[in-house]
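Enquirer: Provide a 3D model corresponding to the input given below.
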Amino acid sequence: MEALFWGCLTGGVLFAIVSVLLGDVLSGALDGALDFLSLDVLNPMVIAAAVTVFGGSGIMLTTYTEFSLLFVIMLSLLISAAVSVVVYFGYVRPMENSENSTGFSVQELAGRIGEVMIPLPAIGYGEVMVRVGASNTLHIASSFDQRPVPAGVRVVVIDVVDGVLRVSELEEVKGEV
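Expert: Predicted coordinates:
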């Protein structure tokens, strides 16, 4: 039985090393091959943690205690299940929830404030920079009011038509002193 524990420990450690070194390569090679394992709990990291902890706890319990083999197996299974739950809820699930997308739809820009980078003629196109998330994006724009807008002026996006921002000069209210 000790050989099984050593095999689990060694296999888990090798899996961790291989997944760190070749994780992206294997993911691309197995693209979709393991989709039938779509349960979140069957995440490879959780399974590897369970197998590794089962082997390691089995070795330690066999070496340092006088427990019976059946009790060592049951206790190792309980310990590995507990560690798997901790790994899943403490690492895997929060990482899945923390994935952020930098993608956005141009339609979402209506109502945003931007700055004219290339002047907008009364009729025609220029360029406006709008802050989206943590970055700035440049977009083709036209004057909503059909009045020229010089570079450096702050504008508000009124509408988006066919991917072109329709903007109007932002009138900032000056407070009285």
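
Enquirer: C-alpha only now, for contacts and for neighbours.
Expert: Noted.

Enquirer: helix, strand, or coil at Gly32?
Expert: coil (DSSP: H, G, I helix; E, B strand; the rest coil).

Enquirer: what about it, how many neighbours?
Expert: Gly32 has 10 neighbours, counted by other C-alpha atoms under 10 Å.

Enquirer: for Ala48, see how far away it is.
Expert: Counting by C-alpha to C-alpha, to the nearest Å, the separation of Gly32 from Ala48 is 19 Å.

Enquirer: same thing with Tyr125?
Expert: For Tyr125 relative to Ala48 (C-alpha to C-alpha), the value is 57 Å.

Enquirer: who has more neighbours, these two?
Expert: Per other C-alpha under 10 Å, whichever of Tyr125 and Ala48 has more neighbours is Ala48, with 21 against 17.

Enquirer: the protein: strands as residue ranges?
Expert: 113-118, 126-132, 135-143, 154-161, 164-169 (DSSP state E).

Enquirer: the third one versus strand 154-161: what angle between them?
Expert: Using axes from the mean of the first three to the mean of the last three C-alpha atoms, to 10 degrees, the interaxial angle of strand 135-143 with respect to strand 154-161 works out to 70 degrees.

Enquirer: and this one, so I can compare the two:
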Amino acid sequence: METLYLGCLALGVIFAVVSVIVGDLISSALHGIFDVVSFHFISPAVLAGGITVFGGAGILLTRYSSLENGPILALSLLSAAFMAVVMYLGVVKPMDKSEMSSGFSMSELPGRIGEVTVPVPAQGYGEIMVKFGASNSLHTAASFDHLLLPAGIKVVVVEVKEGVAVVSEFEKRKGEDA
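Expert: Sure thing, here's the model as predicted:
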């Protein structure tokens, strides 16, 4: 049994070292391999971590306890399962949620609320800032209603024409007729 534990430990350590060195290649090679299994928590990192803990716990319990092979196997499996769950909940799941792209498509602009950063003249171009997720993006803007839009007011993007956000004032300013 000690050979099995040592093999699992060595396999896990080798996988960890290789994944640090060529992690992107392994990631692209293994991408989708576990999609056949319907359990989302089975990922290469969790699986390799569980195998490594199984081997390490097995070796430690074999060498430093007076337990028989059956209880050692059971405790090693429990340790591996526990650490796999901890790794999934503490590392893999939070990292899946943390992936965020600041990329966007111009087709996502219509309907978004922005703020004028450079005044938009009645005829001509200014600039607006629109928030996308955690980042802000600046866009060239033109007035939909052909009205002067001063800096600092809220606008809504009506449409995008040839890469230019065509905007209208979001709320009428005080003192203007409706």
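
Enquirer: picking up where we left off before, as TSV, the strands of structure 1 with mean neighbour count and distance to Val85 of structure 1 would be great.
Expert: Below are the strands of structure 1 laid out as TSV (neighbours: other C-alpha atoms under 10 Å; distance: least, C-alpha to C-alpha, whole Å):
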stretch	mean neighbour count	distance to Val85 of structure 1
strand 113-118	21	46
strand 126-132	20	37
strand 135-143	17	37
strand 154-161	20	47
strand 164-169	23	49
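
Enquirer: export these as CSV, with columns for distance to Leu14 of structure 1.
Expert: Putting the strands of structure 1 into CSV (distance: least, C-alpha to C-alpha, whole Å) gives the following:
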stretch, distance to Leu14 of structure 1
strand 113-118, 52
strand 126-132, 42
strand 135-143, 40
strand 154-161, 53
strand 164-169, 53
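
Enquirer: how much space separates the closest residue to Phe104 of structure 2 other than its chain neighbours from Ile21 of structure 2?
Expert: If the residues on either side of it in the chain are set aside, Phe104 of structure 2 comes closest to Phe132, at 7.5 Å by C-alpha to C-alpha, 6 or more residues apart in numbering. Distance of Phe132 of structure 2 to Ile21 of structure 2, given as C-alpha to C-alpha: 34 Å.

Enquirer: ok now do Lys93 of structure 2, which residues does it touch?
Expert: Not one residue lies near Lys93 of structure 2 by C-alpha atoms under 8 Å, 6 or more residues apart in numbering.

Enquirer: roughly how far apart are it and Val36 of structure 2?
Expert: Remark: distance between Lys93 of structure 2 and Val36 of structure 2 (C-alpha to C-alpha) = 19 Å.

Enquirer: do Ser79 of structure 2 as well
Expert: Distance from Ser79 of structure 2 to Val36 of structure 2, by C-alpha to C-alpha: 26 Å.

Enquirer: look at those two and report which has more neighbours.
Expert: Set side by side, Ser79 of structure 2 and Val36 show unequal neighbour counts under other C-alpha under 10 Å, the larger going to Ser79 at 19 against 7.

Enquirer: I figured the more buried one was touching Gly55, is that so?
Expert: No. Using C-alpha atoms under 8 Å, Ser79 of structure 2 makes no contact with Gly55, being 10.0 Å away.
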